[in-house]
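Enquirer: what follows is a protein structure lacking sequence information:
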């Protein structure tokens, strides 16, 4: 197939582009490089089946042109990261909603398959875990701008399912849970690469809040595997899927694990949310995906261990900093 990947110069998008090219597909990447980086596509740019277009998903005419010459779209482009969302909430809403509407409108003209990347953020403050795709979504007050991203992504999902119902286009929605791994930057608040960077530099490892809040981290390779399998799963059309690992860890526990694995002397410090994000910031205590539906439909579920994910991020950052690899004191944590 010829596949349009929006946000293809980003963290997940660049890994997905590499995988699709290795499978023999043609790939057109659309990215405005606001958070993406051409360096992420170093392994793809010389492939004869690769095309790079610098532009925005908010450009309706450009989106229409690109979708027309492709067989499928994997729509990853979005304004993401807690830091960016709180700094520019209107940008998050406009980019996410307008971009998704442009993709769906263009795809409807040729009945193109569209995979829409949503987020675990849509579950909001729900307390029932693990989160299942048909669960109620519980968000906070609109006065708290922290929820603007979740609201935008909920609208993305509703738009996609509405187009599927009204115009019969083929749509699949994936809710990504804390995907991480090589190439992810911590600049926009992504916790795992931030912790690794702080540990390797000997800076304080900064935990926001009490550190008791927990998350599940999935490897980008598992997310890419899930997306490529969904491309070839006609039974998945019209459905919503959680995509993530269900291995839970507290944020303070994550900091301890990274400190041990890096052999760092860094101090782990706690910083109140009010000092980081301002008064009234809300966070979710737990976020665990139920991935049984994904496994049922594609015969696969993300299983890469947290230890392996951390090892991969440490190795990449050590190489970038010119730090020689060292014996990993936390290597046998899982067997201990």
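Expert: Noted; the coordinates are in hand. Please read these numbers as outputs of a predicted model, since none were measured by experiment. Numbering: from 1, shown residues only.

Enquirer: okay, CA-based contacts and neighbour counts for the rest of this
Expert: OK.

Enquirer: quick one: the closest residue to residue 297 other than its chain neighbours from residue 173, how far?
Expert: In space, and not counting its chain neighbours, residue 297 is closest to residue 236: 6.5 Å by Cα to Cα, 6 or more residues apart in numbering. Here residue 236 is placed at a distance of 9 Å from residue 173 (Cα to Cα, to the nearest Å).

Enquirer: tell me where the protein has helices.
Expert: Listed in chain order, the helices of the chain (DSSP state H) span residues 11-22, 60-68, 82-87, 89-110, 148-167, 191-201, 220-231, 251-262, 273-277, 292-298, 306-321.

Enquirer: then this one, side by side with the first:
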């Protein structure tokens, strides 16, 4: 069943999107405008250089629906929430490596910042629903009791495995076992959302994004997230693709267009009340497979095995039955089509490759 009618509730509604100037947030706010809503994007706009926001994401300070500010600003958040019919809380230090390097910064933004938003939502009866944006990082590597010993696998399982490991399918009822600071902060945010808003009776929903990618995503220095953007940018420059840990990590890569659509369906679906829903494709893809998809467009690109970074889970993929039942929807963009779209966009927008990456030696 397609629950398109649920999205009609957004027409004329004011929707606060924290982190609304980033890749995902800007896509959500654009979709909200298409649906006749009035988005308000609250963002610090300090995760990227200013030209990235303006030239790639199409977000500029001074736009009437862009508020330059911080979710830790209590008075500002309370004012914006009090004027909102819906709240999407997506603001976060959303980089696994950055959170590992600076755990106090992660706690300050992802924990304290979330509490400020929850307090503001709990203090008003105007908000129809708050949606908390979580992450598949809360699953870690899945259930440690599940064996990955190759000698215990059937031949079919071996053929379906990645380097002798069957990638786990993460169900929403799977016990959370985060392996990173970032994953810990998201697990806390989920539980705190249920605790605070459940206590006051405000409707909420939680979405767990899997590996988001798609144009106009761009890479950050010292990060190992956003594998499609990393591989495409490096291949575009003739640099080798770094396969951390040999590229055996498994990801469920979901295009940003699908993420925006799934987010708004979770915001409005009657069935999503108090639910936790995966936003993923249900298709496991290894990092090595992503490299091969990118290399198909740049055949001379070398592959280089590098160490597995701290906090980088071996991962798994989304169980999608609840998403399909609750939202009446499933993602539309396949990984092969999405990678091809990204490569075409990068070739048409070569300025999206940052200067600091251009300065990297070709042998690196």
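Expert: Everything's here; your move. Bear in mind that the values here come from a model prediction, so they are computed numbers and not experimental data.

Enquirer: what's the closest of the helices of the first structure to residue 46 of the first structure?
Expert: Closest of those to residue 46 of the first structure is helix 11-22, at 11.0 Å (criterion: Cα to Cα).

Enquirer: mean shift between the closest one and the second structure?
Expert: Here the mean offset of helix 11-22 of the first structure against the second structure after fitting is 0.6 Å, by mean Cα distance after the TM-score superposition for the first structure.

Enquirer: chain center to that helix, what's the gap?
Expert: Averaging C-alpha positions (Cα atoms, centre = their mean, to the nearest Å) puts helix 11-22 of the first structure 13 Å from its chain's average.

Enquirer: onto which residues of the second structure does that helix map?
Expert: The alignment of helix 11-22 of the first structure onto the second structure (TM-score structural alignment) covers residues 23-34.

Enquirer: residues in contact with the matching stretch: which ones?
Expert: With contact meaning Cα atoms under 8 Å, 6 or more residues apart in numbering, stretch 23-34 of the second structure is reached by 10, 17-20, 38-41, 57-59, 90, 216-217, 256-257, 259-261, 263-264.

Enquirer: residue 257 of the second structure maps to what in the first structure?
Expert: Looks like residue 257 of the second structure aligns to residue 221 there (TM-score structural alignment).

Enquirer: its match - how many residues pack around it?
Expert: The local packing of residue 221 of the first structure (other Cα atoms under 10 Å) involves 20 other residues.

Enquirer: burial check on the closest residue to it other than its chain neighbours, number of neighbours?
Expert: Nearest non-adjacent residue to residue 221 of the first structure, counting by Cα to Cα, 6+ apart: residue 15, 7.5 Å away. Neighbours of residue 15 of the first structure under the rule other Cα under 10 Å: 22.

Enquirer: any idea how far residue 15 of the first structure lies from residue 96 of the first structure?
Expert: Taken as Cα to Cα, the span from residue 15 of the first structure to residue 96 of the first structure is 21 Å.

Enquirer: before we move on, what about residue 251 of the first structure?
Expert: For residue 251 of the first structure, the distance to residue 96 of the first structure - Cα to Cα - is 28 Å.

Enquirer: skipping its backbone neighbours, what lies nearest the counterpart of residue 269 of the second structure in the first structure in space?
Expert: Using TM-score structural alignment, the partner of residue 269 of the second structure in the first structure is residue 233. Take residue 233 of the first structure and drop its neighbours on the chain: the residue closest to it by Cα to Cα, 6+ apart is residue 298, 6.8 Å away.

Enquirer: and the one you found, what pairs with it in the second structure?
Expert: In the second structure, residue 298 of the first structure lands on residue 327 (TM-score structural alignment).

Enquirer: distance of the match of residue 257 of the second structure relative to residue 34 of the first structure?
Expert: 23 Å.
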